[in-house]
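Peer 1: The following block contains a protein sequence and its predicted model.
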Amino acid sequence: MLYEHLGARPRIHDTAVVAPTAVISGDVEIGPHCQVLHGAVITAEGGPITLAEHVIVMENALIRATAANSVHIGAHTLIGTLASIAGATVGEEVFFASGARVFNGALVGDRCEVRVNAVVMRRAVLLPETVVPIGWVAAGDPVQLFSPDRDAEIAAAQPELDFPGHVFGVDRDTPDLMVQLTERYGTSLARHRDDGEVGG
């Protein structure tokens, strides 16, 4: 299903194939010979998303841009089932295995592999041909790789996270943080009320 969001409609190349149960919303450009399979969601929440040629988005994967972080996926990249990419720039010939997660501001270089259930943290920079092992965490610039049990080291390797401030514009020390965050985010998401399905 294709949706216009904030006045922008998806643009899909004639040679690309999008499953009827996939959802493509807003300022999304899907390039030549791409495949977007059943249940995938590609949603531009204020920032653009571009898929270059021959990108494959498997079942139930999620690609999401924000006003702060657009998304670019390079050519010949495969995004596995249940993987998610939020606000990241991805090079060419990259493999994201099932359950891989990539967060806002990350840069993933050409020919990287992010294996099953691995995580690329916010603003991490993966040089070309980096491999993030199964279940491991990539953090920092330059990137460091950690087994998931090393949470203190993972936190130390990252820039100031300030997730509430960076993503939602709410100070972490706000006494009613979750009230402010959910109300502000809910107002932003309510803009979907005016979305319209695009025919074709």
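Peer 2: Alright, I've got the coordinates.
Peer 1: When you work out contacts or count neighbours from here on, use the C-alpha atoms and nothing else.
Peer 2: Noted.
Peer 1: so what secondary structure elements neighbour the longest helix anywhere in the chain?
Peer 2: Secondary structure of the chain per DSSP state H: the longest helix is helix 177-189. The contact analysis (3 or more C-alpha pairs under 8 Å, 6 or more residues apart in numbering; DSSP states H and E) places helix 177-189 against helix 163-168.
Peer 1: got the buried residues for the helix it packs on?
Peer 2: Neighbour-count burial for helix 163-168, counted by 16 or more other C-alpha atoms under 10 Å, picks out 164, 167.
Peer 1: one step back: any idea which helix or strand comes after the longest helix of the chain?
Peer 2: Counting by DSSP states H and E, the next helix or strand C-terminal to helix 177-189 is strand 196-197.
Peer 1: Quick check: which helices or strands does that following strand pack against?
Peer 2: Looks like strand 196-197 contacts strand 2-4 (3+ C-alpha pairs under 8 Å, 6+ apart).
Peer 1: quick one: the strand it packs on to chain centroid distance?
Peer 2: Chain-centre distance of strand 2-4: 18 Å, with C-alpha atoms, centre = their mean, to the nearest Å.
Peer 1: Give me the contact list for whichever helix or strand comes after it.
Peer 2: Toward the C-terminus, strand 2-4 is succeeded by strand 11-12 as the next helix or strand (DSSP H and E). Residues from elsewhere that reach strand 11-12 (C-alpha atoms under 8 Å, 6 or more residues apart in numbering): 27-31.
Peer 1: Closest one to residue 177 out of these, please.
Peer 2: residue 27 (30.3 Å; C-alpha to C-alpha).
Peer 1: count of neighbours near that closest one?
Peer 2: Residue 27: 25 surrounding residues under other C-alpha atoms under 10 Å.
Peer 1: putting a second one here so we can go through both:
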Amino acid sequence: MINNRTDISIVTVNGKTPQIHDSAFIAPGCRIIGDVTIGPEASIWYNCVIRAEVNRVVIGARTNIQDGSVVHCDGPMPGVEDGFPTIIGDDVLVGHNVMLHGCILHDRAFVGLSSTVMNGAVIESDAMLAAGAMLTQGKCIAARQLWAGSPARFVRDLDDAAVMGMRIGVAHYVTNAKLHAAATAEA
């Protein structure tokens, strides 16, 4: 859904060009740089930056990265030979103005708006980081847990209704991305 648009930057760095599935929605104002892979029906919303010049960033199918978010990674360093890629699974919800840096988000993870997830941190499937939280380096939110605060700490386990709400959110963003793709193609 890019179609040679001039309001999006797709930049090759170190011989690595972003690989974006044809069905993904990339909103105007986005900057996608280097070793980035974006899966089917994913959506990258207005004014996001995804930069992977020192490692890789992978964004799975139907995942959405909402407006103003930044996704980066870290290269190899002493004691961490592989560095910290950012790996985001399928059906992940990432809120507005989120910073993801060298972390792993499993399938169906949720990151609330204005949150930060740092190097080596992990959010497992059906788990949630609350809005405004900071998940510090190396911390792990187990499946179906809610963490909040800065630094983030365990709050409670998520019930079935909360998990279902996240899945409904994913479906909403897939549909909404198609509407925005059509609207921006006409602009």
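Peer 2: Looks like it arrived, so ask away. This one's a predicted model, so the numbers in the text were calculated from it and none came from an experiment.
Peer 1: Give me the TM-score for these two chains.
Peer 2: Once superposed, the chains reach a TM-score of 0.72 (TM-score structural alignment, normalised by the length of the second structure), with 140 aligned residues with a C-alpha RMSD of 1.3 Å.
Peer 1: list the contacts for the residue nearest to the spatial centre of the second structure?
Peer 2: Most central in the second structure under C-alpha atoms, centre = their mean is residue 65, positioned 4.7 Å from the mean C-alpha point. Taking C-alpha under 8 Å, 6+ apart, we find residue 65 of the second structure in contact with 43-45, 48, 93-96.
Peer 1: What of residue 57 of the second structure?
Peer 2: Neighbouring residues of residue 57 of the second structure by C-alpha under 8 Å, 6+ apart: 35-37, 50-51, 71-73, 85-88.
Peer 1: want to throw those into CSV with distance to residue 148 of the second structure and secondary structure?
Peer 2: Rendered in CSV, the data for the contacts of residue 57 of the second structure read as follows (distance: C-alpha to C-alpha, whole Å; DSSP: H, G, I helix; E, B strand; the rest coil):
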residue, distance to residue 148 of the second structure, secondary structure
35, 31, strand
36, 29, strand
37, 29, strand
50, 25, strand
51, 26, strand
71, 20, strand
72, 22, strand
73, 23, coil
85, 24, coil
86, 21, strand
87, 21, strand
88, 20, strand
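Peer 1: those helices in the second structure, which residues are they?
Peer 2: Using DSSP H, helices in the second structure cover 160-186.
Peer 1: how many other residues sit next to residue 121 of the first structure?
Peer 2: 25.
Peer 1: again, but for residue 155 of the second structure
Peer 2: Residue 155 of the second structure has 13 neighbours, counted by other C-alpha under 10 Å.
Peer 1: State the distance from it to residue 110 of the second structure.
Peer 2: Here residue 155 of the second structure is placed at a distance of 15 Å from residue 110 of the second structure (C-alpha to C-alpha, to the nearest Å).
Peer 1: which one of the contacts of residue 57 of the second structure sits closest to residue 150 of the second structure?
Peer 2: residue 71 (19.3 Å).
Peer 1: my guess is the closest one meets residue 53, correct?
Peer 2: No: taking contacts as C-alpha atoms under 8 Å, residue 71 of the second structure lies outside contact range of residue 53: 11.6 Å.
Peer 1: how about the residue nearest to the centre of the second structure, what's its partner in the first structure?
Peer 2: Aligned counterpart of residue 65 of the second structure in the first structure: residue 57 (TM-score structural alignment).
Peer 1: What of residue 100 of the second structure?
Peer 2: By TM-score structural alignment, residue 100 of the second structure lines up with residue 85.
Peer 1: tally of neighbours for the residue in the second structure that residue 48 of the first structure lines up against?
Peer 2: Under the alignment (TM-score structural alignment), residue 48 of the first structure pairs with residue 56 in the second structure. By the criterion of other C-alpha under 10 Å, residue 56 of the second structure has 23 neighbours.
Peer 1: Could you export the contacts of residue 65 of the second structure as TSV, including distance to residue 161 of the second structure and neighbour count?
Peer 2: Formatted as TSV, those follow (distance: C-alpha to C-alpha, whole Å; neighbours: other C-alpha atoms under 10 Å):
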residue	distance to residue 161 of the second structure	neighbour count
43	24	28
44	26	28
45	26	22
48	30	25
93	16	27
94	19	27
95	19	21
96	23	21
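Peer 1: Find the pair from those with maximum spatial separation.
Peer 2: 48 and 93 (14.3 Å).
Peer 1: what's the closest of the contacts of residue 65 of the second structure to residue 23 of the second structure?
Peer 2: residue 43 (9.1 Å).
Peer 1: what's the distance between that closest one and residue 143 of the second structure?
Peer 2: Taken as C-alpha to C-alpha, the span from residue 43 of the second structure to residue 143 of the second structure is 24 Å.
Peer 1: Residue 75 of the second structure now?
Peer 2: Distance from residue 75 of the second structure to residue 143 of the second structure, by C-alpha to C-alpha: 27 Å.
Peer 1: Please apply the same query to residue 96 of the second structure.
Peer 2: 22 Å.
Peer 1: same check, this time on residue 22 of the second structure
Peer 2: On the measure of C-alpha to C-alpha, residue 22 of the second structure and residue 143 of the second structure end up 31 Å apart.
Peer 1: Looking at these two, which is more packed in?
Peer 2: The neighbour count for residue 22 of the second structure versus residue 143, taken as other C-alpha under 10 Å, is higher for residue 143 (17 against 14).
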